[in-house]
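Q: Please find the sequence and the predicted model below.
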Amino acid sequence: MAKKVKDPGFGESTITSAKRIVNKDGSFNIKHLHGKTGISALYAYLVDISWTRFFFLVLSAYFVLNMVFATIYVSIGVEFISVEPQSFLVDFVNAFFFSSQTVTTLGYGAMAPTSLLSGIVSSCQALIGLLSFSFITGLLYGRFSKPKASIEFSDNIIYRDFKEGKALMFRLMNSKTDVMINPKASVTLAITEPHKEHGYKRNFYQLQLERDHITYLPTTWTLVHEIIEESPLYKFSKEELKNLNGEFLIMVTYYDEAFNEEVYKLHSYTFEELLMDVAFEKAFYFDEDGYTVLDHHKISHTRKL
């Protein structure tokens, strides 16, 4: 008999059209309303986003800031920043370049404030520039120093023959060249089932794995849940499994020697990502010199049984 576990924090009430609990990137699929905002929330957001989005936001903020101050300098008069007035476009470009030099506290000497008002504005902008670049420097340090798990999961979870019965399997791999020390895996199954009072309800089950931890991981690790009588999936046929409304919630932790601390990675699979009667292909082989070669592109490769 499969044993249910307590709600791990996702809530038992649900609807059939509910989105997956954990996104493919490991983030929780939750919209926050009336949450607290501030510098700390902004800092956490900017540390977690991708490098592409981070640099795009930095460049956008830099451009907008200089556009605003260039407009102010044109309004004051470019003659007060040591520039001979010409057409509006040329004046604006010159003001933009002066703003860029001021916000970075660079200053080439060709342009400088020559009035009290332009001096006040440029002084305020220089202060804003110093604070902004200090904030960005802190973000860069935070992004480089924050430990992040380098785990890559297979695209699908598979259902196949195993021993004298069936089993579910998925595979993970270290996406870097260092070694994972003492990796551990935990898999919780959330199944949406009809309920008399609430319409539909999530039931949670802790899946037993053939092996839930290993000493180290230099290549790949295939995690196996054998579908025996104690499994919550034992009562379902192959056809019923394909139509189940559920999600496998996975957390993997390991000790990272680069950051000198334990890191974790969240992932999930839905039953729509379940492949039937296939097996994972080997992702590593031996070359002519006897070295083990790990092909990261084969993490999700399968073959028909």
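A: Right, received. Where do you want to start? Residues are numbered from 1 along each chain as shown.

Q: Please count neighbours and contacts with C-alpha atoms only from this point.
A: OK.

Q: What distance do you get for Tyr141 to Leu42?
A: Here Tyr141 is placed at a distance of 15 Å from Leu42 (C-alpha to C-alpha, to the nearest Å).

Q: and if you look at Tyr62?
A: Distance from Tyr62 to Leu42, by C-alpha to C-alpha: 17 Å.

Q: Settle it for me: which of those two has more neighbours?
A: It is Tyr62, of Tyr62 and Leu42, that has more neighbours when counted by other C-alpha atoms under 10 Å, with 15 against 10.

Q: Am I right that the more buried one is in a helix?
A: Yes. Secondary structure of Tyr62 (DSSP: H, G, I helix; E, B strand; the rest coil): part of a helix.

Q: Name the residues of the host helix or strand of Thr188 that are buried.
A: Using DSSP states H and E, the element containing Thr188 is strand 180-195. Neighbour-count burial for strand 180-195, counted by 16 or more other C-alpha atoms under 10 Å, picks out 180-181, 183-193.

Q: elements contacting that strand?
A: Applying 3 or more C-alpha pairs under 8 Å, 6 or more residues apart in numbering; DSSP states H and E, one finds that strand 180-195 contacts strand 199-206, strand 216-217, strand 246-256.

Q: who's in contact with His195?
A: By C-alpha atoms under 8 Å, 6 or more residues apart in numbering, the residues touching His195 are Lys201.

Q: number of nearby residues for the nearest residue to Ile128 once chain neighbours are set aside?
A: Spatial nearest neighbour of Ile128, chain neighbours left out: Val103 (7.1 Å); criterion: C-alpha to C-alpha, 6 or more residues apart in numbering. The tally of other residues near Val103 (other C-alpha under 10 Å) stands at 25.

Q: and if you look at Met111?
A: Met111: 19 neighbours (other C-alpha under 10 Å).

Q: Spatially nearest residue to it, not counting backbone neighbours?
A: Met111's closest residue in space is Ser82 (C-alpha to C-alpha, 6+ apart), at 5.2 Å.

Q: isn't that neighbour right up against Thr114?
A: Yes. In this structure, Ser82 is within contact of Thr114 by C-alpha atoms under 8 Å, at 6.7 Å.

Q: for comparison:
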Amino acid sequence: MATEDKPKEPEDSSILVLGVRAHPLRDIYHLFLRVSWPTALGILSAIYLAINLVFALAYWRLGGVANARPGSFQDAFFFSVQTLATIGYGGLYPASRVANVLMTVESISGVFVTAIFTGLVFSKFSIATARIVFSRNMVITPRDGVPTLMLRIGNDRNDSVLDARVRCVVTRTTHTAEGETFYQLVDLPLVRDLAPVLFRSFVIMHCIDEQSPLFGLSAQGLAKEEIEVMVSVSGIDETTKGLVHAVHRYDHSDILFDHRFVDVLTERSDGRMVLDVRHFHDVEPL
């Protein structure tokens, strides 16, 4: 019987994808790497307990475990744990051919389980993750007389991201003379797209001149053309030396006209500079 293709919506996307079959276990390795550590440890613990329960049920039904209380599932379970983990305290041991065969199968399974679990945990540990923060809004404000699109990015860790490169791409809806609809991707040239050291705050700017795809567009124009701005940041983690990257999407409703970011950098009376990241997302009207 044919299975129905369920709609699938990617994370952080406004596009509903049809024709892709939803298989929760299709990319189980990548799913494991994406989930949080508590979830990952919970999954591994559940699998470990499930394997022991299966073998414990077999020991309980078939018998043959010396010193186990008759009909005790608890003894069968703890014997399974000792066998799978190769502990072998000696109080319980297989005393029949069937129990020895089952013990052999479980011991082999334990080798594979240990290898797989170790590989998964090591892979998750070795992934360099980014904690790049993006401002909640983009603003359009005059800069030297030129309308300028701005956003803030920052690193939420105490270390820095080295050679952080930023790319902004505008997605806009265009229509041909034949009535076809296209979603056009246009790169936004930035005033500076490379930060040698990205720490807590860095402002990204795009000048809206005659060559800009945003030139002449009002808030209504952005909504009419279904403007979206995709921002990607990639760099090298200062501590792990691993490549990190982050992506954020701004809808046209996230772009504020005639606003500017509240200054997060001030100077104290003693000459020291103060960076107040509590105002990282704050904007104010002109």
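A: Arrived safely. As the structure is a prediction and not an experimental result, all values here were calculated from the model.

Q: Let me see the TM-score of these two.
A: For this chain pair, the superposition-based TM-score is 0.82 by TM-score structural alignment, normalised by the length of the second structure; 279 aligned residues with a C-alpha RMSD of 3.4 Å.

Q: quick one: which of the helices and strands packed on strand 180-195 of the first structure is nearest Phe92 of the first structure?
A: strand 246-256 (51.4 Å; C-alpha to C-alpha).

Q: and that closest one, what does it pack onto?
A: strand 180-195, strand 261-270.

Q: do you know how far Gly110 of the second structure is from Phe117 of the second structure?
A: Per C-alpha to C-alpha, Gly110 of the second structure is found 10 Å from Phe117 of the second structure.

Q: More neighbours: the two, which one.
A: When Gly110 of the second structure and Phe117 are compared on other C-alpha under 10 Å, the one with more neighbours turns out to be Gly110, at 20 against 14.

Q: The more buried one: which element?
A: Assigned by DSSP H and E, Gly110 of the second structure belongs to helix 97-126.

Q: What span of the first structure is that helix aligned with?
A: The alignment of helix 97-126 of the second structure onto the first structure (TM-score structural alignment) spans residues 116-145.

Q: buried stuff in the matching stretch?
A: Buried residues in stretch 116-145 of the first structure, counted by 16+ other C-alpha under 10 Å: 118, 121-123, 125-126, 128-129, 132, 139, 142-143.

Q: Correct me if wrong: Arg143 of the first structure contacts Val47.
A: Yes. Here Arg143 of the first structure reaches Val47: they are 5.2 Å apart, a contact under C-alpha under 8 Å.

Q: Glu288 of the first structure and Leu294 of the first structure, how far apart?
A: Distance from Glu288 of the first structure to Leu294 of the first structure, by C-alpha to C-alpha: 14 Å.

Q: and the two? which has more neighbours close in?
A: Each of Glu288 of the first structure and Leu294 has its neighbours counted (other C-alpha under 10 Å); Leu294 has more, 18 against 6.

Q: Next, work out how far apart the residue nearest to the more buried one when sequence neighbours are not counted and Thr215 of the first structure are.
A: Excluding the flanking residues, the one nearest Leu294 of the first structure by C-alpha to C-alpha, 6+ apart is Phe284, at 4.3 Å. Using C-alpha to C-alpha, we find Phe284 of the first structure at a distance of 19 Å from Thr215 of the first structure.

Q: Of these two, give the one with the bigger neighbour count.
A: In this view Phe284 of the first structure and Thr215 are compared by other C-alpha under 10 Å, and Phe284 has more residues nearby, 15 against 10.

Q: Surely the more buried one is in contact with Tyr291?
A: No. Using C-alpha under 8 Å, Phe284 of the first structure makes no contact with Tyr291, being 10.1 Å away.

Q: Over to Pro24 of the second structure. Which of the three states is it?
A: Here Pro24 of the second structure is coil, with the state taken from three-state DSSP.

Q: same question but for Leu65 of the first structure, I mixed them up
A: Following three-state DSSP, we place Leu65 of the first structure in the helix state.

Q: counterpart of it in the second structure?
A: Matched by TM-score structural alignment, Leu65 of the first structure corresponds to Ile51 in the second structure.

Q: Can you give me every residue that contacts Leu106 of the first structure?
A: Shown in contact with Leu106 of the first structure (C-alpha under 8 Å, 6+ apart): no residues.

Q: do you know how far the aligned partner of it in the second structure is from Tyr93 of the second structure?
A: Counting by TM-score structural alignment, Leu106 of the first structure lines up with Ile87 in the second structure. With distances taken as C-alpha to C-alpha, Ile87 of the second structure is found 11 Å from Tyr93 of the second structure.

Q: what do you get for Ala99 of the second structure?
A: Distance from Ala99 of the second structure to Tyr93 of the second structure, counting by C-alpha to C-alpha: 9 Å.

Q: same deal with Phe77 of the second structure?
A: Distance, Phe77 of the second structure to Tyr93 of the second structure, using C-alpha to C-alpha: 13 Å.

Q: list the buried ones in the helix or strand where Asn94 of the first structure lies?
A: Per DSSP H and E: Asn94 of the first structure is located in helix 88-103. Buried residues in helix 88-103 of the first structure, counting neighbours by 16+ other C-alpha under 10 Å, are found at 91-92, 94-103.

Q: Stretch 279-286 of the second structure too?
A: For stretch 279-286 of the second structure, burial by neighbour count (16+ other C-alpha under 10 Å) applies to 280-281, 283.

Q: what distance separates that stretch from the centre of its chain?
A: Mean C-alpha position of stretch 279-286 of the second structure versus that of the full chain (C-alpha atoms, centre = their mean, to the nearest Å) differs by 27 Å.

Q: what's the answer for stretch 142-159 of the second structure, then?
A: Distance, centroid of stretch 142-159 of the second structure to centroid of chain: 23 Å (C-alpha atoms, centre = their mean).

Q: same deal with stretch 105-114 of the first structure?
A: Centre-to-centre, stretch 105-114 of the first structure and its host chain are 42 Å apart (C-alpha atoms, centre = their mean).

Q: Same check on stretch 234-245 of the first structure?
A: On C-alpha atoms, centre = their mean, the centre of stretch 234-245 of the first structure falls 31 Å from the chain's centre.

Q: what does stretch 268-281 of the first structure give?
A: Its chain's C-alpha centre lies 22 Å from the corresponding centre of stretch 268-281 of the first structure when counted by C-alpha atoms, centre = their mean.

Q: The aligned partner of Asn260 of the first structure in the second structure: neighbour count?
A: Aligned by TM-score structural alignment, Asn260 of the first structure pairs with Lys241 of the second structure. Here the number of neighbours of Lys241 of the second structure (other C-alpha under 10 Å) works out to 12.

Q: Check the one 10 residues further on too.
A: Taking other C-alpha under 10 Å as the neighbour definition, Asp251 of the second structure ends up with a count of 17.

Q: Which positions within stretch 43-54 of the first structure qualify as buried?
A: Using 16+ other C-alpha under 10 Å as the test for burial, stretch 43-54 of the first structure gives 46-47, 54.
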